[in-house]
Every structure is written in structure tokens, then in C-alpha cells.
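> Let's see this in three dimensions:
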Amino acid sequence: MSLVELLWSRLEPWFSPRYAWRRIRHNLLPKLLSLGVAALLWLISTGDERARIEQSYDVPITVRDTTGGSERRAVSGLNPPTVRVTLSGRPERLRELRGANIEAVLDVTGVPQGSFNRPVTVQPPADTALARQTPERAEGFVDTELSRTLPVTISVATPSENSLPRYTVSPTDAEISGPARVLTRAARVVSSPPSLSPGEQRETPLIALDAGGTPLSDVRVRPSSVTVRRVDTGEVPIKALRVVLDDPPPNLKVTALSVQPQSVRVVAAPELLARLREIEGRVNYRPGTYTAPVSLRVPPGAQALETVSVRLTVEPLRAE
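Just a heads-up that it's a prediction; the model follows:
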């Protein structure tokens, strides 16, 4: 008998439905029990892996620079300032995490001054794993760090028409530090505008601004806040009055004008304020387009709190 015939004689009974069914039913209960135990062991052994999920966080980049030397260094123009980090782990662990709990470090140690493009290293917290991060690199500028001292400018909310609040600030100066190319643009340090009642004081943060009033990033302010106190006693006799310009000379004609501001606040005794409806302003008219100061005719015993200017276009009248 050949090998093929021998194998066929052994396998032929399995192709008989009756024989196959009989073999399946043989010791059926132990077989099912063994299958159940195997499935349970598989579920237990892979439970941790199946319970792991992924979650993403926006993580701020921390710049690290341990370069030695006599000059302090600073980084500006960091782009991007954050990275998108995706971690894998158990749901309960990922739910308790925030972006601030994750460390994303950009190391510029030894990088020469100027532009750079460096990798960002993410250190996942315990019991988690880093799945991916976007982007993997960040760019910026390494510069010398400088410091300057500027007086603090108090920024307050617009007062009501019948009030003249006065404030004090402590301390009166602040030190700003940052990269040289940014710090040279700093023009002033202002406090955030608080809304204070008479005699009230409040701690308000400080902001460094450039000449155009835009906040400067990458600049540290020390102290970071000041105490602003309102020292006036409350309401004062004050009233907003519309500014009315005097007429031009007979030989001139005004074709366009814009008064800034259109009204001024005037402080005076209550009985005088009650009689005032407007404030007359005098202008030195001449042909052309120009901006001129307005001389306000304030009654004796009253004081205007704002200065006024006017933008004019004046033409000479043609004789008919």
C-alpha cells in the first residue's frame, strides 16, 4: 500500500458526516469547559491592553538653556508655543491629566545666537506612553537678555461725566527683562484697568506695551502686579459740554472740519455748571488743510479737563 493510500484510509472516515458528528459529541462537556477556560485566560491576559485608550493634549513648550557665560540669554519668537501630544493609557489615568502635567522641552544649550530649529522632547507622565506629537520641532531666536526700568502708567476705566477720580500706584516703577530685540521696542508698562470705588484699592497685573500699544510677548515684568488705590472722595461737580468753534473770517470758507474731542469735561461750581450748555473754541483760520489747537473760552471759575484740536480744510472766498 502506498503512502497516499495509507493517509486516505486514515482520513476517509472524517469525511463521513455521521463519523464527524460522533467525534464532536465525544467528551463534549470537557471540550466546552476547556474552550471556556482558554477564552477567560485570554481575556484576563489582554485586559490591560484592551483597556488602554488615546487622548490628546495641548502642551506648552518649556525652553531649557544651560549655556554658561557672562551674558544672560533669552529666546523669543517661539513657533509654535505649544505641541499637540497624544498619550495612550488607562482611561482613568488620562482623564486626570492636563497639558500642564506633561513636559515638552526645547533644549537650546550651546545654540549660537540667532535663528534655530530644534527638536521638542516630550516626557510622558507615569503610567502613560507617548503615541505621537505634532510638530516634532520648533523654531525661534536666541538673543542676549536685557533689563530696563520703566515707570508704571495707571490704566483705569473711563470715569462717569460727573466724577474726577484720582489714583495712586505702588510701586511706581517696574523692571522688564527679555530678549534684546524685543526689549528695545518696549515703550511703557501699564496696569490693567480696575474699576474702583472711592477709597478702594486692588492688586492689578502689569503689561509691557510697545509704542503702538501692542502687548509684548517674551517679556517678563517684575513685579508682575501693583496696588492701585483710588484716593478721591467721590463725586465732584463736573459736566461734559459740546465744543462749538467760532466762525472763520469773512474772506475764508471752511469746507471740512473734524473736532477731537467733540466735547470736554468742565469742573465748576454746581450753579455755574447748570447755566453752561456748550464751550466756545477759538481757531486761527488760514487757507489750506491742517490740524490746529482749539483755544477754549472757559468761564471764570471753571476748568476744562481736556485739550481740543481740529482738522480743517479752509479755502479763500472768491470775489464775485
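> Going by C-alpha atoms from here, please, whenever you check contacts or count neighbours.
Fine.
> ok, residue 140 to residue 11 distance?
74 Å (Cα to Cα, to the nearest Å).
> Among those two, which residue is more densely surrounded?
Set side by side, residue 140 and residue 11 show more neighbours around residue 140, with 18 against 11, by other Cα atoms under 10 Å.
> Okay, and the more buried one sits in which element?
Taking DSSP states H and E as the definition, residue 140 sits inside strand 137-153.
> buried ones in that strand?
For strand 137-153, the neighbour count (16 or more other Cα atoms under 10 Å) marks 138, 139, 140, 141, 142, 143, 145, 146, 150, 152, 153 as buried.
> between those residues, which is closest to residue 187?
Of all the buried residues of strand 137-153, the one sitting nearest residue 187 is residue 150; the distance, using Cα to Cα, is 8.3 Å.
> this one as well, want them side by side:
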Amino acid sequence: MFNRKEFIKATALGLLPLNVLKAKSGPVQTGKKPVVVSTWKTGVRANEAAWQILDKGGYALDAVEAGVKVEEANPKNNTVGYGGRPDRDGNVTLDACVMDENGECGSVAFLQDIKHPVSVARKVMTDTPHAMLVGEGARQFALSQGFEKENLLTPAAEKEWKKWLETSEYKLEVNIENHDTIGMLALDKNGRLCGACTTSGAAYKMHGRVGDSPIIGAGLFIDPKFGGAVATGAGEEVIKTAGCHLVVEMMRAGHSPEEACKIAIQRIIERDSSNKKDIQVGYIALNKDGVYGGYSIVKGFDVSVCNADGNRAEPTSHQI
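You can find the predicted model right below:
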């Protein structure tokens, strides 16, 4: 494989189109469809809902929407939707996006009072000329579409927030639950690949902060011809490297899903390796053949997968 210096030199001369890059040697991977993959062990429950649609020959976009809505409505999941930890002012603000098999997309960010931002994001895609709505505009649009206004701050989350106010210390900590997203990719029987990503964002963030999850190319990206990727973890690091777009471009270049995820993680570490042991970012990817993979900065990240072999969580490799 070309190293970076050789690649830059060759592309500058116009001699090396991206798609001639080859993955490392090894047996050709084969996958199964339909298949759904999602981030973290918590994705297993979400996969169940998605699989009920896929197993009946249903549409991948319906599957990922139904899947992530399980966690958006789960008050015990304090990183997504209802029950999510609030910002430092006590407001639960939600971000979500979707992409379909044609590369069309919809997104909402800094959305308040609406339990299912993923469904609002889909409405943005199908019912507006725009790709993203934010803040009060996103809420007004949701209400106009029949979504109900709800208080998303649960007593448990409010109690944790008030405890946090005693010190107001804001620091990301690495552990197996250091995440703020559920991302999901599905490939249906007709070969349609779609994705969704939804989150309540980093706990106790500044009011108005938006992470990578609703940003197309950062938290989610799909190329209809090659595959898709979703991200989780420290959103600022994903944004700064256009993470999921990078993963998909590496699959376009011939890399397997796992290799592509690894390259994107290494890109984050290359930017500034001094503090990366203290944060977590994980990627999962799924190609058009049903092959999936994942990779993370530190140990503890799982990909949940459901196909004809069953529904399970599998650990991914990691850099540190």
C-alpha cells in the first residue's frame, strides 16, 4: 500500500485516482443480508426492533428509525433521548440524523421537548427542501408535523445534574460507558443501505453545544455504492476529522470496514496524540456486501449485530 507521502505525491500529479488504493492482502470477506449493526452493547435491544422489519423484507430506513427509537424512549439510557443527561443549565437537547440508500439525508440539532428526534430528522429529509434544522426552528417544525411536546428531563437525570452542580467539573472519562450516541446501519434484502444516529450529547455540555451525531459526514455517512459508517464518543474529535466520511472513503478505496474504521481512528490520534488515552471514539461500518466492522481508540467498544446468525454484541479492536 502507498504510504501517505507517496499518495500525496501521486495524487498531486493526477496519476492515482482514489479507487485504485488496495486493502491489505487477505481473503475476500463475505457478509450476509439482511443485517443491522449498531454501536455499543445497548444496541442489541435496538437491533431487535430493526430486525423485525428487515426479517420480513422491510425497508432499511424504516428499520434503523424503529431501532434507534427504542433507545430514544428508554429512560434508563442516559445518553439518548428521554432520560438523557441535560446540559449544564438543566436542558435536555437532542441531535439526530438519517441517510437513505440514495444518499439523501435529514438532520436536527439542539432540539428540545421532542422525544424522537430521529423521526423529525426523517421528516426534514422527506418533507422539506433542507438537510438540517436546529433549535427553535426544529422544534416548531416538529410540532407542525404532529410531534408532541414533552418534558424529557427525568427525575433520575435531574438528580444526577444537581449532584454535578456541586462541583461543575466537566471532564470526559474513558470507560466502557463513555459514549453519548446510538448509531445504526442496516442493509435490507433488496440491498438498500440506510443509517441513523441519535443522541442527547455530552452530559453537562455548554448550552447550545452540538456534537458530531447530527452532522452528515461526521457522525453518519453513506455512499450508496460502497457502504456506510456511524461514530460514537468524543464528538469534537470526530468533527475535526470528518470521521464517517473518511471511513466510507477508505472503503471506497478498497479497505474492509474494520480497516477503514482503524484508519479513521489513527487520523484522530495523528492530530494530537497527547490526550487520546483519555477519550474514546468508536466507529462501525457496513459495506454493500453485508460485511461489518468496528474500531476504537481504547478498549471497551462493542458493535451489536443482528443477521441470520442471531443478535449479539461483539468486541472491536482498539488502538490504545
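> Overlay the chains and give the TM-score.
Once superposed, chain against chain, the TM-score is 0.19 (TM-score structural alignment, normalised by the length of structure 1); 112 aligned residues with a Cα RMSD of 7.3 Å.
> how about residue 64 of structure 2, secondary structure?
Here residue 64 of structure 2 is recorded as helix under DSSP: H, G, I helix; E, B strand; the rest coil.
> Tell me which residues touch it, please.
By Cα atoms under 8 Å, 6 or more residues apart in numbering, the contact set of residue 64 of structure 2 is 50, 184, 185, 186, 194, 195, 196.
> ok, so of those residues, who is nearest residue 141 of structure 2?
Checking the contacts of residue 64 of structure 2 against residue 141 of structure 2 by Cα to Cα gives residue 196 as the nearest, at 19.4 Å.
> Spell out, range by range, the helices that occur in the stretch 51-200 of structure 2.
Per DSSP state H, counting those that start in this stretch, the stretch 51-200 of structure 2 carries helices over the ranges 60-72, 117-127, 135-144, 155-164.
> go on, the stretch 101-250 of structure 1?
Under DSSP H, counting those that start in this stretch, the stretch 101-250 of structure 1 gives helices at 180-183.
> Quick check: closest non-adjacent residue to residue 36 of structure 2.
Spatially, and ignoring its direct neighbours in sequence, residue 36 of structure 2 is nearest to residue 186 (4.2 Å; Cα to Cα, 6 or more residues apart in numbering).
> do residue 201 of structure 1 as well
Excluding its sequence neighbours, the residue lying closest to residue 201 of structure 1 (Cα to Cα, 6+ apart) is residue 229, at 4.0 Å.
> Was I right to think the one you found contacts residue 169?
Yes: at 6.4 Å, residue 229 of structure 1 and residue 169 qualify as touching, with contact defined as Cα atoms under 8 Å.
> hang on, the earlier thing: looking at the contacts of residue 64 of structure 2, which are in strands?
Assignment to strands by DSSP state E places the following of these there: 184, 185, 186, 194, 195, 196.
> TSV please, covering these and showing distance to residue 65 of structure 2.
Formatted as TSV, those follow (distance: Cα to Cα, whole Å):
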residue	distance to residue 65 of structure 2
184	9
185	10
186	10
194	10
195	8
196	7
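> Same list (the residues you listed) but as JSON lines, adding distance to residue 64 of structure 2 and neighbour count.
Conversion of these to JSON lines gives the following (distance: Cα to Cα, whole Å; neighbours: other Cα atoms under 10 Å):
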{"residue": "184", "distance to residue 64 of structure 2": "6", "neighbour count": "35"}
{"residue": "185", "distance to residue 64 of structure 2": "7", "neighbour count": "37"}
{"residue": "186", "distance to residue 64 of structure 2": "6", "neighbour count": "37"}
{"residue": "194", "distance to residue 64 of structure 2": "7", "neighbour count": "34"}
{"residue": "195", "distance to residue 64 of structure 2": "6", "neighbour count": "32"}
{"residue": "196", "distance to residue 64 of structure 2": "6", "neighbour count": "36"}
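> With respect to residue 142 of structure 2, which of the residues you listed is nearest?
residue 196 (17.6 Å).
> ok, the residue lying closest to that closest one once chain neighbours are set aside - contacts?
Of all residues not flanking residue 196 of structure 2 in the chain, residue 98 sits nearest, at 4.4 Å (Cα to Cα, 6+ apart). For residue 98 of structure 2, the contact set (Cα under 8 Å, 6+ apart) comprises 105, 106, 107, 118, 121, 122, 194, 195, 196, 197, 220.
> Swap in 7 Å and give it another go.
Residues in contact with residue 98 of structure 2 (Cα atoms under 7 Å, 6 or more residues apart in numbering) are 105, 106, 107, 118, 121, 122, 195, 196, 197.
> swap in residue 135 of structure 2?
Contacts of residue 135 of structure 2 by Cα under 7 Å, 6+ apart are 109, 110, 111.
> want to throw those residues into JSON lines with distance to residue 233 of structure 2 and neighbour count?
Formatted as JSON lines, the contacts of residue 135 of structure 2 follow (distance: Cα to Cα, whole Å; neighbours: other Cα under 10 Å):
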{"residue": "109", "distance to residue 233 of structure 2": "17", "neighbour count": "31"}
{"residue": "110", "distance to residue 233 of structure 2": "18", "neighbour count": "25"}
{"residue": "111", "distance to residue 233 of structure 2": "20", "neighbour count": "26"}
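> quick check, residue 24 of structure 1 in a strand?
No: per three-state DSSP, residue 24 of structure 1 lies outside any strand segment and is helix.
> any idea how far it is from residue 176 of structure 1?
In terms of Cα to Cα, residue 24 of structure 1 sits 85 Å off from residue 176 of structure 1.
> Neighbour count: the two, which is higher?
With neighbours defined as other Cα under 10 Å, residue 24 of structure 1 and residue 176 compare such that residue 176 has more, 22 against 10.
> Quickly note the distance from that one to residue 201 of structure 1.
For residue 176 of structure 1, the distance to residue 201 of structure 1 - Cα to Cα - is 24 Å.
> Also residue 83 of structure 1?
From residue 83 of structure 1 across to residue 201 of structure 1, the span is 40 Å (Cα to Cα).
> quick one: which of these two has more around it?
residue 83 (22 against 18).
> pretty sure that one is in contact with residue 134, am I right?
Yes: counting by Cα atoms under 7 Å, residue 83 of structure 1 does reach residue 134; the two are 5.7 Å apart.
> Now the terminal residues of stretch 49-69 of structure 2, how far apart.
9 Å.
> Pull out the buried positions in stretch 169-189 of structure 1.
By neighbour count on 16+ other Cα under 10 Å, the buried set for stretch 169-189 of structure 1 is 169, 173-180, 182-183, 186-189.
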